[in-house]
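**Student:** How does the following fold in three dimensions:
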Amino acid sequence: ARILRFEPPRRSDRAGWVRKLAEERGLTITPGAVRLLLERSQPDLRLLDQEIAKLALYGSPSTRIDEEAVRALVSDSREEEIFALTDALGSSRPGEVAGVLQSLLDAGREPTWLLYTLVSHWRRLLQARAVRDRGGTVAELQAKLTDHPFVVEKAFRQAADYSAAELDRGFHDLLRIEEQIKLGELDARLAVEGFILEQVLSTARGR
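**Tutor:** Model prediction:
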């Protein structure tokens, strides 16, 4: 039996660990696939090894893992975290929102990462809302995006909770905040918390 020790890897070592885990299974993994797998997965060697095992089964009999395989099979943990936050926003329960946000920060998620991921998420919601408004389906949205089906389906459902105007306003608020942070005019954490608070208040007012 193969015994693995799953010590938490340092950030700079993670790509090497992924390649090593793949090699131990007789696989080769492209640099792009390594990058995408690390972006989409938690920095946990046990979980990474499970994902590589899943990718090995998916690609069999091929022993090569590429970006297409990772994109098809590995859901994006970052998006799951953001969906947890935006689901809480729609709950009209400020305490729940604060708890999810704090758990993300406690897990080491940088405020700038939260901001950039929220920008991407809001852009996806805008696309989903546009498809909904013209009577389209989740399959039509999937054809427009390269995201994992879980992400697309969740965005399609969440978009129903917002009007196009609300999403457009939130998206432009996020872009403005992003620019102000780059210029050093805003603290990233305070800016993200302020945006989340505004969304909570908007929900409480019945938008």
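
**Student:** alpha carbons only for contacts and neighbour counts from here, please
**Tutor:** Noted.

**Student:** Mind checking which residue lies nearest the centre of this structure?
**Tutor:** E79 (2.2 Å; C-alpha atoms, centre = their mean).

**Student:** what's that residue in contact with, if anything?
**Tutor:** T117, H121, V151 (C-alpha atoms under 8 Å, 6 or more residues apart in numbering).

**Student:** Here is the second sequence; please produce its structure so I can put it next to the first one:
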Amino acid sequence: MDHSKPVYVAIEAESYQMRCFVEELQQKLYPQGDHQQHKQQFDLKTDSIDQVFDAANTLSMFSPHTLIFCKSSKALNEKQEEKLLQHLENAGSQSTVVFELQKLDKRKKLYKALAKAQVLLEFTKPKAHEMQSWASKMAIKRGLQIESKAANLLAEHIGDDIPRMHSELEKLELFIHPDKNITQNHVLAMTVKTSGDHVFAFTDQMIEKKSAKALTALHFLLAEGTPALMLVGMIARHLRILIRTFEALERRIPRPGLAKEIGIPPFTVARYESQCRKISKKDCYRYLGDLARLDRELKSTGLPSSLLLEQTVRQISS
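**Tutor:** Okay, the predicted model is just below:
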């Protein structure tokens, strides 16, 4: 998709694809990441289309280029269509306007003009049989590889829910990090056999001393069939990340480099930083010792795994 046009019009756009387009457009226009100060938003429910194009045609004192978003929950009337057509034909280079419309008559002059100018965005929802291909494409977009069987299993489990696919891939990225290859076993562990949301919520609740919630999540995960040793591994992983976060913060690593230094995806940095204010590094090391002992007990004592896990979870989360 060309990201250099002065106008784009999306019709009944599927949310994930639309969000990706907007992110790519913002990256193209503002490679330094400062798009917020150059962005304006309008809604034709309360704003006039003249206001939209007045903003588009006004040179900003603070930005060489203005990005404008305009939504309409109804079809454009004839006057609005004419105004849009005029702007399409005469737009300058000082702005980009992105319209999100619910309807646009394909028989009309405006639709044909938009199609000819290649500024029509028709992000339709994919069919269920296309989702395996979507899983692969979305993984590649995140810098990951997903095995064919893993992509097929993910598609079978999720159906045609693109936002959910995005969410599951995000969780899988966190689960396998720093590895980049998603296997069938990863999907089985995080998406099919258990809910990745619950696993990460469980470890968060432990660290944040929310004992009752952590125990409830533990019982749910065990009832779902999540292996006890997998949970021990996830808790230990979380504690090691916190230790690396402490060490990076102690060395005053600049914020843009924290994710790489700690070895975590960038979107998780803020969460671990916050948790470092609720626990000490000394406690993290102590809890790792508790988990090592728990691991041995699970493998050797024959006591119920639920009982052993619950005791350790209580110790850490209290």
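
**Student:** Now do the residue nearest to the centre of the first structure against S41 of the first structure, distance only.
**Tutor:** 10 Å (C-alpha to C-alpha, to the nearest Å).

**Student:** Tell me the first helix or strand C-terminal of the one helix or strand the residue nearest to the centre of the first structure maps to.
**Tutor:** Element membership for E79 of the first structure, per DSSP states H and E: helix 77-89. Next helix or strand after helix 77-89 of the first structure toward the C-terminus (DSSP H and E): helix 94-106.

**Student:** Could you give the residue range in the second structure aligned to that next one?
**Tutor:** Matched against the second structure by TM-score structural alignment, helix 94-106 of the first structure falls on residues 211-223.

**Student:** mean shift between the matching stretch and the first structure?
**Tutor:** Comparing stretch 211-223 of the second structure with its match in the first structure after superposition yields a mean distance of 2.4 Å (mean C-alpha distance after the TM-score superposition for the first structure).

**Student:** List the contacts of that stretch.
**Tutor:** Here stretch 211-223 of the second structure makes contact (C-alpha under 8 Å, 6+ apart) with 194, 198-199, 201-203, 205-206, 228, 306, 310, 313-314, 317-318.

**Student:** In ChimeraX, select just the buried ones from those.
**Tutor:** Buried subset of the contacts of stretch 211-223 of the second structure, written as a ChimeraX selection, criterion 16 or more other C-alpha atoms under 10 Å:
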select :194,198,199,202,203,205,206,228,313,314,317
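
**Student:** gap between the alignment partner in the second structure of F150 of the first structure and Q17 of the second structure?
**Tutor:** For F150 of the first structure, the aligned position in the second structure is occupied by F267, per TM-score structural alignment. Distance of F267 of the second structure to Q17 of the second structure, computed by C-alpha to C-alpha: 19 Å.

**Student:** residues contacting the match of F150 of the first structure?
**Tutor:** Taking C-alpha under 8 Å, 6+ apart, one finds nothing in contact with F267 of the second structure.

**Student:** and it, how far is that from S280 of the second structure?
**Tutor:** Taken as C-alpha to C-alpha, the span from F267 of the second structure to S280 of the second structure is 22 Å.

**Student:** Kindly report the same for S317 of the second structure.
**Tutor:** From S317 of the second structure to S280 of the second structure the distance is 13 Å (C-alpha to C-alpha).

**Student:** and if you look at S15 of the second structure?
**Tutor:** Distance from S15 of the second structure to S280 of the second structure, by C-alpha to C-alpha: 41 Å.

**Student:** Equivalent analysis for A139 of the second structure, please.
**Tutor:** 35 Å.

**Student:** Who has more neighbours out of those two?
**Tutor:** A139 (23 against 14; other C-alpha atoms under 10 Å).

**Student:** My read is that that one contacts S148, right?
**Tutor:** No. Contact criterion C-alpha atoms under 8 Å: A139 of the second structure and S148 do not qualify, at 11.6 Å.

**Student:** Now for those two: what residues contact both?
**Tutor:** Going by C-alpha under 8 Å, 6+ apart, no residue sits against A139 of the second structure while also sitting against S148.

**Student:** List the residues that contact A159 of the first structure.
**Tutor:** L125, L126, A128, R129.

**Student:** repeat that with 7 Å
**Tutor:** L125, A128, R129 (C-alpha atoms under 7 Å, 6 or more residues apart in numbering).

**Student:** repeat for A164 of the first structure
**Tutor:** Here A164 of the first structure is in contact with L126, R129 (C-alpha under 7 Å, 6+ apart).

**Student:** In the second structure, what residue corresponds to it?
**Tutor:** In the second structure, A164 of the first structure lands on K281 (TM-score structural alignment).

**Student:** ok, now V119 of the first structure?
**Tutor:** Per TM-score structural alignment, V119 of the first structure is aligned with A236.

**Student:** Repeat that for E140 of the first structure.
**Tutor:** So, by TM-score structural alignment, E140 of the first structure is matched to G257.

**Student:** Neighbours of its match, how many?
**Tutor:** 11.

**Student:** Could you report the separation of Y16 of the second structure from H87 of the second structure?
**Tutor:** From Y16 of the second structure to H87 of the second structure the distance is 27 Å (C-alpha to C-alpha).

**Student:** cool, and K79 of the second structure?
**Tutor:** 12 Å.

**Student:** neighbour-wise, which of these two wins?
**Tutor:** Set K79 of the second structure next to H87 and count neighbours by other C-alpha under 10 Å: H87 wins out with 17 against 10.
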